[in-house]
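Visitor: Sharing a model that was predicted from the sequence below.
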Amino acid sequence: MQNKLIELAEQPSLRENELKFTVGDTVDVHTRILEGDKERIQVFTGVVIAMKGAGMRETFTVRRIVAGEGVERTFPVNSPKVADVVVKRHARVRRAKLYYLRDRIGKATRLAERRAKPWEAETHG
């Protein structure tokens, strides 16, 4: 159980609208980029291969292939830099961490589609 004082201190910094995705989902992560005095949104698309931590320390790792090379980025769930996470596709996985995808190439990285659960169908469908 987490310390009550830490939990109380973190409460104001937590995201109000909870992000609903899980490991294996293909997502678009909309991140805020500051360039000088202007702000723009950049999209990073990939498969969520890991989620870890809790509270303010909760993070998720997204992997995609760019020009034949694997690129992974780790995003804090509660960061104000993460504007939105849009789920494109749900995959059926049997592991909490999909690090085995790092060793696979091409079509071997595909994950089987899974049907939406009732709570996902009403919010995303």
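Guide: Arrived safely, thanks for sending. This structure is a prediction, so every number in the text was calculated from the model and none was measured.

Visitor: contacts, neighbours, all on C-alpha from now
Guide: Fine.

Visitor: The longest strand along the chain: which residues count as buried?
Guide: When the chain is parsed with DSSP state E, its longest strand is strand 38-52. For strand 38-52, burial by neighbour count (16 or more other Cα atoms under 10 Å) applies to V43, F44, T45, G46, V47, V48, I49, A50, M51.

Visitor: Ok, stretch 90-104 next?
Guide: Result for stretch 90-104 [16+ other Cα under 10 Å]: buried residues H90, A91, V93, K97, L98, L101.

Visitor: Alongside the first one, take a look at this:
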Amino acid sequence: MESLIKYVQDEFVSRKELPEFSAGDTITVYYEIKEGQKTRTQFFRGVVIQKRGTGASQTFTIRKMSGTVGVERIFPINLPAIQKIEVNKRGKVRRARIFYFRGLTGKKARIKEAKR
């Protein structure tokens, strides 16, 4: 059964060429929004909290601060509405999932930049 699912995902799910990023990186995701007959491009810039899943079902979570409120959004990696992803900053973290980042405020919420 697993091989059948893997075969269908490899054959029929279209893959996009996206840059490599991981937890701690600051990225900008440009995605398309449909409002009635019109479509427009919106972006979401924030820190990658986690990447989870494999293959076609892979997702990533981005967290940004909107004023004093933290906003998180989960994007499927194969979402057709995603136009492009830009990696703004590479972060140096020691975890694959940085949920502790939610509780940090002020200067403690900064992530060191990695030299990659």
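Guide: Now that the structure is in, tell me what you want to look at. All of these numbers come straight from a predicted model, not from anything done at the bench.

Visitor: Just the TM-score for the two chains, thanks.
Guide: The TM-score (TM-score structural alignment, normalised by the length of the second structure) is 0.93; 115 aligned residues with a Cα RMSD of 1.3 Å.

Visitor: Let me have the buried residues of stretch 90-104 of the first structure in a markdown table, adding secondary structure and distance to E39 of the first structure as columns.
Guide: Listed next are the buried residues of stretch 90-104 of the first structure as a markdown table, based on DSSP: H, G, I helix; E, B strand; the rest coil; distance: Cα to Cα, whole Å:
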| residue | secondary structure | distance to E39 of the first structure |
| --- | --- | --- |
| H90 | coil | 30 |
| A91 | strand | 33 |
| V93 | coil | 36 |
| K97 | coil | 33 |
| L98 | coil | 33 |
| L101 | helix | 33 |
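
Visitor: can you map out the strands along the first structure?
Guide: 26-35, 38-52, 59-66, 69-76, 82-89.

Visitor: Make CSV out of the ones you listed and add distance to R15 of the first structure.
Guide: Shown next, in CSV, are those (distance: least, Cα to Cα, whole Å):
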stretch, distance to R15 of the first structure
strand 26-35, 15
strand 38-52, 16
strand 59-66, 13
strand 69-76, 11
strand 82-89, 10
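
Visitor: Compare those strands and give me the one nearest Q2 of the first structure.
Guide: Among those, the nearest to Q2 of the first structure by Cα to Cα is strand 38-52 (14.9 Å).

Visitor: now that closest one: how far from the chain's centre is it?
Guide: 7 Å (Cα atoms, centre = their mean, to the nearest Å).

Visitor: what's it packed up against?
Guide: When contacts are defined as 3 or more Cα pairs under 8 Å, 6 or more residues apart in numbering; DSSP states H and E, strand 38-52 of the first structure sits against strand 26-35, strand 59-66.

Visitor: Adding distance to I6 of the first structure, write those out as a markdown table.
Guide: Shown next, in a markdown table, are those (distance: least, Cα to Cα, whole Å):
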| stretch | distance to I6 of the first structure |
| --- | --- |
| strand 26-35 | 27 |
| strand 59-66 | 18 |
